[in-house]
Structures are given as C-alpha cells and as structure tokens.
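> Provided below for reference: sequence and predicted model.
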Amino acid sequence: MASTTPAGPFWYVARVRSCQEKNVAASLSSKAVEHYLPVRRVVRRWSDRRKVVDALVLPRFVFVRCTPQERLEILASEPRICGFLATAGEVSTVRDSEMEAFMRMVESGAGVKVSDAPLAPGDRVRVLDGPLAGIECELVSVAGGRCLAVRLGLLGTATMDLDIQTVERI
C-alpha cells in the first residue's frame, strides 16, 4: 500500500461495521461510487443439506475507488463505515495494478483465503482435505507456499506436498 497524494481517484480500504459489508456495497452502488466487495463461492454444509453461498474474502472490509474529497463525503454520509485503513496516521491507498491483480485472483475462483497471521514453524495445524483430512500435527517448515513439512506426534517428521489452503491453524 502506498500513502495518499492529493491527485485523482484511488482505491481505499473502508473498514465497516460487522455484517454490514453487503449493505455498504449496496449503498455505494446507489450513490454510483465505484467499489469492490470480494466474495467467493463456497459450499456450506448443514446436517440435512448443502448450499452454494457467497462468502466474504475479507470480512469487515470494502474497497472504494474515489478522490480524497469523495472519501471524506462517503465517511460522513455512511454510518456503517467506521473509517479507512491507515498506516502511520495516513490513510492508505491500494495501487490500481495491485487492485486489478487482487480482483483477478478472487474472480478466478481458485479458493482465495486471506490470513492476517501466516503459518509459521511450530504452529499446530489440522489437515482439512485429502487422505489425511482431520489429522492434527505440528508444522515444521513451509517451502514456496505449497510444500509443508509436518511432525505427526511421536512418529517423527513426515514431509508431504500439501496446498497451504488445505490446512488450518488450531
């Protein structure tokens, strides 16, 4: 992210109240403000059925493209927006190229999962998919974001190719 300058429109990251992302997006649409709410299609399972739903990629955030003056007007007129993401006291912007790449990644449907706390050696993880689904182990190393070396309890260290998306921190 880069800090703002007083020129034309920028992508800003609006922090919104909990569970108000879609309402804020609808409000911005009605005001003809360019915005982006990243969602992905996921299958939710209940005991009696499965359903494909749109899940938020970044809960509590909506991307807004506007000028600095419009940003202030949006903040004043939209009570569900708590503020805009800032670094060192300055409102941050997202470069157009970064935003386009992020949009392409989300819209590709490749199972984008954003984590504010990346996996690190020593973390306890659970395998979510594949033949080892449900197994809990200790993460030993991560190489290139795909190859995970894990320690399975007393069995020692086993190295396996896993997509980082198929494990979760516990």
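Looks like it came in fine.
> switch to C-alpha atoms for all contacts and neighbour counts from now on
Fine.
> tell me the strands in the protein, going along the chain?
Assigned by DSSP state E, the strands in the chain fall at 2-3, 10-16, 34-36, 39-45, 50-56, 61-66, 81-84, 86-87, 90-94, 124-127, 136-143, 147-151, 157-161, 167-169.
> Structure two is appended below for comparative analysis:
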Amino acid sequence: MNWYVVYTKPKWEKKVAEKLNEAGIESYCPLITQIKQWSDRKKKVEVPLFNSYVFVRLSDMERNSVFQVPGVVRYLFWLGKPAIVREEEIVEIKKSLSDTNISDVLVMPYKKGDKIKLDTGAFSNHQAIVKEVTNTHYILVLETLGCVLKIKYKKESF
C-alpha cells in the first residue's frame, strides 16, 4: 500500500481526513498550532501544515474510494502519475511535528537560485532551491517531494 496525496476543497482538510478515517481509509492530515488574532481576542488553533492536502494510504485498486467522501477534489499528480509519498517521509513529518525541542527557527538571508539543505522542521534533511525572496517570505522548491514551500519571516530578524 502506498501513501498518496489527495487535494481537498479549501479549509476542508480536517473534515476530509476525519471522514476518510470513518470510511476505513487510513489518512493523515499533519496539523500545527498557530495563534490567530481577531479584533477582540487571540486563540490557539490547529491548522493543516499543507493547505488543501491530505495523505491517504491505500492500494492502487482502492484509489477511487476516496471520492465517496465530500470535499475530496482529486489526487495530486507528479510527472503524469498520482504522486506517491514514501513511508519514511510520512514518518519524518510525524516525528518533526512531535519534536518539542524546537524553540526557534533562524532564517538566514538567501538569494534566488541558492541551493539549501533544510535543517529543522517537517522538511529537515531535504534539498531545496530558493525560487523567490521578498520582504516577507521565501519561496522554496523541494524537487524530491514535488512541492513548493512559502516560508514567512520577519524582516527585523536579520
């Protein structure tokens, strides 16, 4: 059985993962805790690490069964085939999210085209290419995972 990536409707990730599990399909939606601020209060909320993505583990023959769940849009494709995520990568994401020793992440100024190796977080030990640098964020391409990361930072941290 392989891990596949299912694309969901926006903001439906947790609902889709819950319904897939209820339907007997193993799913994983990595969540991180963020502090959200409204005009009258602040609150800690769990948000998906990957917007509109849920990982599902099933055999190739069972792949169409995910479309019985409301909110599932399609599979993520890579090079014309459904993207397969290795078990080690899922384990690494789970391990990184459960690591309580991470207190701060230092962002160093990179420039477009730099090849970097990520040291911490969910994508530690992955190679990335800096695609874009702005005043508020970096855009990184992780070719081995077939995804793009947008990392926000505060300018005064330099």
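Looks like it came in fine. For clarity, every value in this text was computed on a predicted model and none was experimentally measured.
> that older thread, to Val114 of the first structure, which of the strands of the first structure lies closest?
Val114 of the first structure sits nearest to strand 50-56 of all the strands of the first structure, at 10.2 Å, using CA to CA.
> What distance do you get for the aligned residue in the second structure for Glu21 of the first structure to Glu92 of the second structure?
Under the alignment by TM-score structural alignment, Glu21 of the first structure pairs with Glu13 in the second structure. Using CA to CA, to the nearest Å, Glu13 of the second structure is found at 20 Å from Glu92 of the second structure.
> which of those two has more neighbours?
Glu13 (27 against 16; other CA atoms under 10 Å).
> Let me see the contact set for the more buried one.
Cys29, Pro48, Asn51, Ser52, Tyr53, Val54 (CA atoms under 8 Å, 6 or more residues apart in numbering).
> ok, the residues you listed in the first structure: which stay?
Checked against the first structure using both residues aligned by TM-score structural alignment, their matches' CA atoms under 8 Å, these keep these contacts: Cys29, Asn51, Ser52, Tyr53, Val54.
> what's the spacing between the first one and Val56 of the second structure?
To tie it back to what came earlier, the one meant is Cys29 of the second structure. Cys29 of the second structure is 9 Å from Val56 of the second structure, by CA to CA.
> Give me the common contacts of these two.
Both Cys29 of the second structure and Val56 lack any common contact, where contact means CA under 8 Å, 6+ apart.
> more crowded one of those two?
Val56 (25 against 22).
> Go ahead and confirm that one touches Tyr4.
Yes - Val56 of the second structure is within contact range of Tyr4, at 5.3 Å (criterion: CA atoms under 8 Å).
> in the first structure, what residues pair with the helix ranked longest in the second structure?
For the second structure, the longest helix by residue count, based on DSSP state H, is helix 87-98. For helix 87-98 of the second structure, the aligned range in the first structure is residues 96-107, judged by TM-score structural alignment.
> Name the residues of the matching stretch that are buried.
By 16 or more other CA atoms under 10 Å, the buried positions in stretch 96-107 of the first structure come out as Val106.
> so which of the strands of the first structure gets nearest Val106 of the first structure?
strand 39-45 (6.8 Å).
> and the closest one, which residues are buried?
Residues of strand 39-45 of the first structure classed as buried by neighbour count (16+ other CA under 10 Å): Val39, Arg40, Arg41.
> Nearest residue to the first one in space, please, no chain neighbours.
Meaning Val39 of the first structure. Distances taken as CA to CA, 6 or more residues apart in numbering place Leu56 nearest to Val39 of the first structure, at 4.4 Å, with adjacent residues excluded.
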